[in-house]
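1. One predicted model, sequence on top.
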Amino acid sequence: MTGFLILAFLILVAMVVSVPLATRFGLGSVLGYLLAGMAIAPLLAALTVDVVALQVFAEFGVVMMLFIIGLEMEPRRLWDMRGKLLGLGGGQVVLTTAVITGIALLDARPWQTAVAIGMILALSSTAIIVQSLTEKKLMRTEGGEASFSVLLVQDVAVIPILALLPLLAMPDLYASSGGPVGAGAHHGIDLTASMPMWLAAIARIGAVAAVVVIGIYAIRPLFRFIAAARLRELFTGAALLVVIGIALLMSLVGLSPALGAFVAGVVLATSEYRHELESDIDPIKGLLLGLFFITVGAGIDFDLAAQIWQEVVFWAAVVIAAKFIVLAAVGWFYGLRKQALWLFCLSLPQAGEFAFVLIAFALANFVIDSALADLMLLVVALTMLVTPLLFILYDKVIAHSYCKGMEREPDAIDEENEIIIAGRGRVGGIVDRMLQTAGYTATVVDYDSSHLEILQKFGVRTYYGDATRPDLLHAAGIARAKLLVVALDEREQIDKLVKYAVQTFPELHVIARAKDRNHVYELWAYGCRDVIRETYDASIRIGRSAYEALGVDRQNAIAMAGAFEEMDRSSMLEIAEVYDMDIPPMENEALVAKIRELRARWDPVLREQMDEIVKRGQ
C-alpha cells in the first residue's frame, strides 16, 4: 500500500507542477506530461516500477477519449466523412507503409523486417493528436477533421497488421531464439486467435453489430434505471461499465478497444444522456491520458539513447520527413490547401502508441531482433516527443502567417458622427440598433470581415478595421465625438482601447463592456467610469424570474431585483477604490477585508429591504 501511495503521489506531483508550467509557456499540456515523465523516470526506476504495465493501464484513457469523441459525432456526420476515411486514411496508411518499407530496404534490412517497420511506423498517435487538436480547438476545422479521419482508419488498420506480422517471421531469428513463434507475446485473451480467418471475420463483424444493437436498445434503459436512483456516483459507475464492457468485447475478438468505444459513442450521440456521460467520463479520461503521456516520457531508455543518439535522431527525422511528404501528397490530392494542409501534415508525422504494442508483438514473432526493437522504441518516443513542438510551430508560424496574409486594408471612413461603436457583435449590434431606432447615427467599426459581409447583405453599414488603432479612430472622428461604446470581445483589446481613449480624450464619454467583475475594477482603474458587465443584466433578470417562480408577484420581484442591483453597484464602487491590478485579488488583504466588511454591512440591510417588499405585497 505504501509503495502504491508513493507512486501515486509522485505522478500527481509531476502532473500538477509540469503541466501548468508548460501551458504557461505555450508548450501545451501534452509536452508538459511527457517532460514530467522524463523528469521522474530515475525515481520510477529506483522504485522498480513496471512502466510498461502502467502504460497498458493508462492506455484506457485513449479508449475513453475515443468514446467521448464518438458522443460528439452523429452518424450522419460520420457518413459525410466517408470520403476522407477511405481516401485520406487508406491512402496514408498504404503509401506511408510503402515509403518507409523502401527506406528500410535501402538500409539493407530483410524484406520481412522492412515491411514490419513500414506498417508499425505508418500509424500515428491518436492520444497526442486528438488531445492537442481538442485543446487548441482545431478538431472541427478542415485540417482537424482530415487528421481525425486518418486516425480512425489507422485504428482499424491495427487488426490486419496484427494478423500479418506472424506471417513475416524469419527462420534465422526463430532458430537463434530456440522458441516457438509467438512466445512471449502477451495480448490478452483473443477468442478468434484459433479460428479460421472467415470465422474470425464473422465474429468481429458480429461484435461491432452487437455494440450498435446494445447502444440503441440496451444502454438507454440501463441509464434510465440508474437515473431513478438519483445517485451521481452510480451514473458514473454505469458510464464506466459501458466503456469497459465494450472495450472488453472488442479485445475478446481481437479488435481495437478504442475503435469499439468510438462506435458506441457514435451510437449514443443522439441520446438524452450524452452530456451526462461526457461530463462523468471526461475527468477520468483526462487523468488516464496524462498518466499515459507520463509513462511514454518515463519509458525512454536514456542510457541506450545516449549511446546511439545519432542513429535515433537520424531515424526519427527520416520517419517524420517521410510521413510529412506522404501526408502532403495525399492531403493535396484530396483537396486540402493552405492552412488546413499544414495542420494535416504537422499533426500526423509521428509514430503512435500502438507502435509499442506492435514492436513487442513483432519481436515475439521473430520479425525483428531485440536491437532493432530497442532502436524503434526510442525512435517512436522521440517522434511523439517532437509532436507538441510541431503544433507550436503551426500555432506560432503557420497559422499566424496565414492570418496575417488574409488581413485586408481598413475601410476608408467617409462619415463623422458623434457616436463611435467599437465592435458590432452580440453586444455592439444591439446597442447600434437601439441608437438607430431613437434617431442617432453611429460610426461602427468591426474587425471580423466575414461577419461584416453578412451584415452588408442586410444593408447594415459597418466599417472594417482595428478599432484599437489610433489612426483609424482619428479617421472615425474620435477627436470630435461625444460617446465611444467599447463592445469588443477580447479583454486585451478592450483594455487597450479604453486606456487610449480615456488618457487621450478626457472629455470623451466612454462606455466599456467588461468580461467579469474583476475586469470592471481594472477598467475603473484605467479611468473609465461607465462600465457594464456583459452578463450582469441577464443575471439580474434571471434572479428576478427566480423570485417570480417562487411565488413573488411581478412588481415585488422587480423591486427586489432593483434593491439587490442598487446594493451591488454601491459596493462595487467601494471595492474599486481598494482594487490593485498588480496584486492578485486573493492576496490583496485590503480588498478581502473590504469585501468582508461590505457583506457584514449590506447583507442584513438587504434582507430587511427584501422582507419589507414582500410584506407590502401581501
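-> Arrived safely, thanks for sending. Numbers count the residues shown, from 1 in each chain.
2. Every contact and neighbour count from this point should use C-alpha atoms.
-> Noted.
3. any idea how far residue 590 lies from residue 564?
-> Going from residue 590 to residue 564 by Cα to Cα, to the nearest Å gives 24 Å.
4. the more surrounded of those two?
-> Between residue 590 and residue 564, counted using other Cα atoms under 10 Å, residue 564 has the larger neighbour count: 19 against 15.
5. Which element, helix or strand, includes that one?
-> helix 554-578 (DSSP states H and E).
6. How far off centre is that helix?
-> 38 Å (Cα atoms, centre = their mean, to the nearest Å).
7. which ones are touching residue 337?
-> residue 331 (Cα atoms under 8 Å, 6 or more residues apart in numbering).
8. Near the closest residue to residue 370 other than its chain neighbours, how many other residues are there?
-> Nearest residue to residue 370 in three dimensions, chain neighbours excluded: residue 363, at 6.7 Å (Cα to Cα, 6 or more residues apart in numbering). Residue 363 has 24 neighbouring residues, counting by other Cα under 10 Å.
9. Strands of the chain, start to end?
-> In the chain, the strands defined using DSSP state E lie at 419-422, 442-446, 463-464, 483-486, 509-514, 530-533.
10. Would you format those as JSON lines with mean neighbour count and distance to residue 498 included?
-> What follows is the strands of the chain, written out as JSON lines (neighbours: other Cα atoms under 10 Å; distance: least, Cα to Cα, whole Å):
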{"stretch": "strand 419-422", "mean neighbour count": "24", "distance to residue 498": "11"}
{"stretch": "strand 442-446", "mean neighbour count": "24", "distance to residue 498": "15"}
{"stretch": "strand 463-464", "mean neighbour count": "23", "distance to residue 498": "19"}
{"stretch": "strand 483-486", "mean neighbour count": "22", "distance to residue 498": "7"}
{"stretch": "strand 509-514", "mean neighbour count": "23", "distance to residue 498": "7"}
{"stretch": "strand 530-533", "mean neighbour count": "16", "distance to residue 498": "10"}
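11. Presented hereafter is structure B, for comparison with structure A:
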Amino acid sequence: MIAQFDIEPYKAPLLFLGVAGVAVPLFRRLRVSPVLGFLIAGMVIGPHVMGRLDAQLPFNLPFLANSEGVAAVASFGVVFLMFNIGLELSLERLVLLRRFVFGLGALQVALCGGALYLVARAFGLPQSAAIVLGAALALSSTAIVVPVLAESRRLNTLSGRAIFSVLLFQDLLVAPLLFMVSMFSDTAEQAHPFLAFAPALIGVAAIVGVGRLVLRPMFQLVAAADSTELFMAACLLVVIATAVAAAYAGLSMALGAFIAGLLLAETEFRRAIELAIDPFKGLLLGLFFVSVGASLDPMEVVRHPGATIGVAVVLTLVKTPLLIGLARLFSLPWRKAREVGLLLGPGGEFAFVILSTAVAAHILPADLTSEILIGVTLSMTLIPLFATLAARSVPKKEAFLPGPQPSELAPVSRVIIVGYGRVGEIVGELMRVHKVDYLCVDGDPAIAAQARSRGEPVYWGDGTNKDFLNLCGLANARALVATMHAPSAVDAVVRQAREARGDLTIVARARDAAHARALYKLGATDAVPETMEASLQLSEAALVDIGVPMGLVIASIHEQRDIYRKALIADESQASPPRPFKARRQKRPGK
C-alpha cells in the first residue's frame, strides 16, 4: 500500500517560488515595484484571501499555505538585508554626503519621529509603544524610492542626492532602532536597567571581538581552497551564526548580522561576499515581504476604513510638510523641496521590520499593528504617483546638476587594476604617485591579504566575473588595467569590460604581439606586449649607458612604441614586424 503523500512541508516553498517566478515578473511588466508586488501577492495568497478556501473546500490546495509556514524562514530576509547594509556602509560615502546625511537626515528622523510620537500619544498609546511607532513610521522606502528615481533618471539631481542622503541615514538608524525595541521588551522593563542592558552589551562585545579574531582568517582559509561553493557556505555561516548569537544574547537577529557586515566591510573579501549573498538576500527579502503581505488582512480596509486609510493620510500629511520645510532650510529650491517631501513622506519597508519586532516583544498589540501596516502599505503604493507629479513640476533645464556628481549615485571615479602581482603593484604605485584614485582586484588571497596589511585598496575576487567587476565600480571607472599573467584571464577581463561599457579606457598586458592583436580585436584601448616593452627598456638602458643623451633616447623610444602600436592595430602579420625608425647615419671619425 502506497503511503499518502504529505504536502504540508512543501507548501511554503511552492508558494514562494510561485510568487517569485510568476507574480513578481507580472508586476514588473505592469511597472509596479517588486516590494509592492511581493506585498500584494502575499495578501492575495495568504490566509485572509485565497487561504480561506482551505476551510471551505473538501480537498487541500497545495499552494495556499498560511503565513506561519513562511514566517520563520522569511525572518532571514531581514537578516540578510541588514548584513548587506553593514557590508555596503562606506566612510567615503558618509564624508561625501555628510551635510545632507547627518544634517537633513538626522533632522528628518528627529522631527518626523517626534511629530508621529505626539500623534500616537494623542491616541492613547503608552510611551514606549508611541516611541517605537513614531520612529518606525518616520522611515521611508529605500526599496521603492531609489528604483523610481533611477528609472526617471533623477538620481543625480540635487533633490535626488538629498533624498538618497536621508535614506542612507535611515539605513544607519535601523540597527539602533532594533536595539531600542529589544530594550523596550517586557523582560527588559521588569529588570534593573543595568541588568537589562548588560546581556546586550556583552553580546555585542562578544560578536565584535570574536569577529575581529576569526572572520578574516576564516575567509582567507576558505578563499585559498578556490571553491565557489565553500565560499558561499562560509558567507551563509557567518550571516546566520552572528544572527543566532545576537538572538541568544537578547538582541534582534538583524542587529547581529549588521555588526558582522560592518566587520567584513573593511576586509579584502567585501566585494566577493556581496556577490555571494546577493541572490539569497533578494529571495529571502522577497519571502519576508510575502509573509508580511500574508499577515495583512485587506478586509480591514473595508471593516475599518477610517483607521487604515487614516494611517496612510496622517502619515503622509505629517511627514511631507516637515520634509519640505527641512529641504528649504538646506537651501533646496521650492520645487525640489516638494519632490523630497512627496517621495519621503510615505512609509517604508523598515516599518514592517521594526513593528513586527515590536509585536513579538509585546510592545504593540497585533491588531493595531496590522491596521497600521496596511496604512503604511497604502502610502507606499502612492510613491510612483508622487514621483511622477514631482518630476512634472520641475523644468527640464533644472533637472540635472552640471559637472561631476560626487555621490554614491555617481561614485568617485577610479582606475580598476585587475591583477596585483609584480606588474599590478607597480601600476598601483604610479597611480598613487600621480594621485589617481584606484582599486585593485586579485584572485590570490595571500596577495590580497598582504596588500591590505599595507593599506592598499585590494579586494579578493574573480576579476573575470562581470558581476564582480560591477560591484567594484566598473560602471563609473575612469579606466581598467588588466595585468594578469594568464592570457586567457586577460582576454576574459577585456571582453567583459568592453561588453559592459563601450566608452571605457582598457589597457591590457599582452604576452606577445599576436596576443596584443587579439586583445585589440576584443576591444582593448591599448595592449602592451611584454616582449616589446622588454626590448625597448633594454635598448633604453644600453643607449643611455653608452652616452647617448637621455632626451634623444626617450624620444626615440616613444616613437618606436607608437609605430609598433599602430602596426598592431592595423593587424599586420607577425612575419612582418614593424620597421624601426630610421636614424641618420653618422660618418665615422677620419672618413
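-> Sure thing, it's come through. This is a predicted model, so every value here is computed, not measured.
12. And the helix holding residue 564 of the first structure, what does it pack against?
-> helix 517-526, helix 536-549, helix 589-617 (3 or more Cα pairs under 8 Å, 6 or more residues apart in numbering; DSSP states H and E).
13. out of those helices, nearest to residue 312 of the first structure?
-> helix 517-526 (50.2 Å; Cα to Cα).
14. which one of the strands of the first structure lies closest to residue 202 of the first structure?
-> Short answer: strand 442-446, nearest of those by Cα to Cα, at 59.0 Å.
15. Quick one: distance of the closest one to the chain centre.
-> 34 Å.
16. What of stretch 270-288 of the second structure?
-> 10 Å.
17. quick one: contacts for residue 122 of the first structure?
-> Per Cα under 8 Å, 6+ apart, neighbours of residue 122 of the first structure: 92-93, 96-97, 100, 323, 351.
18. What does it correspond to in the second structure?
-> Matched by TM-score structural alignment, residue 122 of the first structure corresponds to residue 135 in the second structure.
19. One more: residue 382 of the first structure?
-> Aligned partner of residue 382 of the first structure by TM-score structural alignment: residue 375.
20. how about its match, what does it touch?
-> For residue 375 of the second structure, counting by Cα under 8 Å, 6+ apart, the contacting residues are 307-312.
21. and what of residue 544 of the first structure?
-> 557-558, 560-561.
22. And it, how close does it get to residue 208 of the first structure?
-> 51 Å.
23. Count the residues that sit near residue 214 of the second structure.
-> Residue 214 of the second structure has 11 nearby residues by other Cα under 10 Å.
24. The first structure: which residue goes with that one?
-> Match for residue 214 of the second structure (TM-score structural alignment): residue 218.
25. which residues in the second structure does stretch 498-516 of the first structure align to?
-> Counting by TM-score structural alignment, stretch 498-516 of the first structure corresponds to no residue in the second structure.
26. Test my guess that residue 373 of the second structure contacts residue 352.
-> Yes - in this structure, residue 373 of the second structure is within contact of residue 352 by Cα atoms under 8 Å, at 6.8 Å.
27. So the closest residue to residue 376 of the second structure other than its chain neighbours versus residue 370 of the second structure, what's the distance?
-> Closest residue to residue 376 of the second structure apart from its sequence neighbours, by Cα to Cα, 6+ apart: residue 347 at 5.2 Å. Residue 347 of the second structure is 14 Å from residue 370 of the second structure, where distance means Cα to Cα.
28. quick one, which of the two is more surrounded?
-> Looking at residue 347 of the second structure and residue 370 with other Cα under 10 Å, you find the greater number of neighbours at residue 347, namely 30 against 22.
29. you'd agree that one is up against residue 133?
-> No - using Cα under 8 Å, residue 347 of the second structure makes no contact with residue 133, being 11.5 Å away.
30. Matching residue 266 of the first structure against the second structure, which residue comes up?
-> That one, residue 266 of the first structure, aligns with residue 262 by TM-score structural alignment.
31. Check residue 34 of the first structure too.
-> Aligned partner of residue 34 of the first structure by TM-score structural alignment: residue 39.
32. Which residues are in contact with that match?
-> Contacts of residue 39 of the second structure by Cα under 8 Å, 6+ apart are 289-294.
33. at 6 Å what do you get?
-> Contacts for residue 39 of the second structure (Cα atoms under 6 Å, 6 or more residues apart in numbering) come out as 289-290, 293.
34. distance of residue 151 of the second structure from residue 144 of the second structure?
-> Taken as Cα to Cα, the span from residue 151 of the second structure to residue 144 of the second structure is 11 Å.
35. So if I had to pick from the two, which one is more boxed in?
-> residue 144 (21 against 10).
36. could you measure that one against residue 355 of the second structure, distance?
-> 19 Å.
37. if we can go back for a sec, tell me the most buried of the helices and strands packed on helix 554-578 of the first structure?
-> helix 517-526 (a mean of 18; mean count of other Cα atoms under 10 Å).
38. How about residues contacting that one?
-> 499, 514, 576.
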